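Trainee: next input, structure requested:
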Amino acid sequence: MDLKDHIREIPDFPKPGILFYDISTLLAHADAWQVTMGRMAKAARVYQPDVIAGVESRGFLVAAPLALKLGCGFIMVRKPGKLPGGTVTHTYQNEYREDTVEIQDNAVEPGQRVIVVDDLLATGGTMSASISLLRKVGADVCAAACIIELGFLKGRDAIDVPVHALMTYDS
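Mentor: Model prediction:
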């Protein structure tokens, strides 16, 4: 199955000049969604993760069912102020401004194997920051995964673990 057939392209969203790759149509197609999760699980399984970390917010849609399929835990990497209890934060510079990501302070045990998951990899800033944050608490980040990679933005160059993308757009 060609999963690109289930991705809707929306021009000029969220602002003029941006072509948005919408996974909503993929999520709504039961067979395509099953194939997506099967392919992601196959790529992730080789790393024997203990935890899948989903990056806010569409990354949650991918990471939670992937963790369930692999039989491992799921945690959320979120923007500040969204998680209850104590948190650990990491501030980084993205292409537009300074930004921060955080996890709950007890989300990951030192040494646990973690795969960071998002729906889309663009410039790699948020994914790289999420990896740094997880390492700050002692996680062994063994890979990153996404459904879509915008290859022309060279985001994987910012990431120092293997990156698995189910599909790549080169323009």
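Trainee: drop to CA atoms for contacts and neighbour counts, all remaining ones
Mentor: Will do.
Trainee: against Leu120, how distant is the closest residue to Leu166 other than its chain neighbours?
Mentor: Nearest residue to Leu166 in three dimensions, chain neighbours excluded: Ile147, at 4.9 Å (Cα to Cα, 6 or more residues apart in numbering). Computed as Cα to Cα, to the nearest Å, the Ile147 to Leu120 distance reads 6 Å.
Trainee: ok, back up a step: how close does the residue nearest to Leu166 get to Tyr21?
Mentor: From Ile147 to Tyr21 the distance is 11 Å (Cα to Cα).
Trainee: please give the structure of this sequence too, so both can be compared:
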Amino acid sequence: MHQLLPRDLRDAIRTIPDYPKPGVMFRDITTLLGDAGAFRRAVDELVHPYAGGKADKVAGIEARGFILGGAVAHQLSAGFVPIRKKGKLPHKTVRVSYLLEYGEDEIEMHADALVKGERVILVDDLIATGGTALAAVKLLRQIGAEVIAACFVIDLPELRGADKLRDAGLEVRTLMSFEGH
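Mentor: Presented below is the predicted three-dimensional model:
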């Protein structure tokens, strides 16, 4: 499901040209997070379809996914599961590797963060190529979770990450899209 919100919420997103490398238009949600009304509205829009006990847990991808995912989990009265880069969690973990544009990376979560069969919503700020989100879905499914949706504030449709998640059998919810990278 893709939805375009009125201009005012889009205006809460700052665009930084040529970051982290030339030609990239970085979509920075820290300005949205700093605007109480925009932050509340974004969380409400992410939560709305899943109200009423449809999710047991919300998993957020480091780092902005922690902020959004924590707020979404609170609104849904669900638990929160942090998905982090390798080596950042103190207890026994499960891990998956995934390919980056140049090289490989790993993400992990605590092995006891979920009980098999729990319904989970994955949350992050932005979906681009989908590599990290697909790895997170693989990680959640590996531990036995039923991933019911993946939610993002921003979609970069030219990079087809949301399509890749849909191809993996997920419902994808985004609040807005920006053309370009």
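Trainee: alignment lookup: the residue nearest to Leu166 of the first structure to the second structure.
Mentor: Taking TM-score structural alignment, Ile147 of the first structure has Val153 as its aligned residue in the second structure.
Trainee: please apply the same query to Glu98 of the first structure.
Mentor: When the second structure is aligned by TM-score structural alignment, the residue opposite Glu98 of the first structure is Glu104.
Trainee: that's a strand at that match, yeah?
Mentor: Yes - assigned with DSSP: H, G, I helix; E, B strand; the rest coil, Glu104 of the second structure falls within a strand.
Trainee: which residues does Val62 of the first structure contact?
Mentor: Counting by Cα atoms under 8 Å, 6 or more residues apart in numbering, Val62 of the first structure touches Met37, Gly54, Val117, Asp118, Asp119.
Trainee: closest one to Asp12 of the first structure out of these, please.
Mentor: Nearest to Asp12 of the first structure out of the contacts of Val62 of the first structure is Asp119 (Cα to Cα; 19.3 Å).
Trainee: what helix or strand is the residue most central in space within the second structure on?
Mentor: With distances taken as Cα atoms, centre = their mean, Asp124 lies nearest the centre of the second structure, 1.9 Å away. Assigned by DSSP states H and E, Asp124 of the second structure falls within strand 119-127.
Trainee: what do you get for Glu149 of the first structure?
Mentor: With DSSP H and E as the test, Glu149 of the first structure turns up in strand 140-150.
Trainee: these two touch, right, Phe26 of the second structure and Pro17?
Mentor: Yes - if you go by Cα atoms under 8 Å, Phe26 of the second structure and Pro17 touch, sitting 6.2 Å apart.
Trainee: between those two, point out the one with more neighbours.
Mentor: Using other Cα atoms under 10 Å as the criterion, Phe26 of the second structure and Pro17 rank with Phe26 on top: 17 against 13.
Trainee: check contacts around the equivalent of that one over in the first structure.
Mentor: Taking TM-score structural alignment, Phe26 of the second structure has Phe20 as its aligned residue in the first structure. Residues in contact with Phe20 of the first structure (Cα under 8 Å, 6+ apart) are Glu9, Ile10, Pro11, Asp12, Phe13, Pro14.
Trainee: burial count for the first one?
Mentor: To tie it back to what came earlier, the one meant is Glu9 of the first structure. By other Cα under 10 Å, neighbour count at Glu9 of the first structure equals 13.
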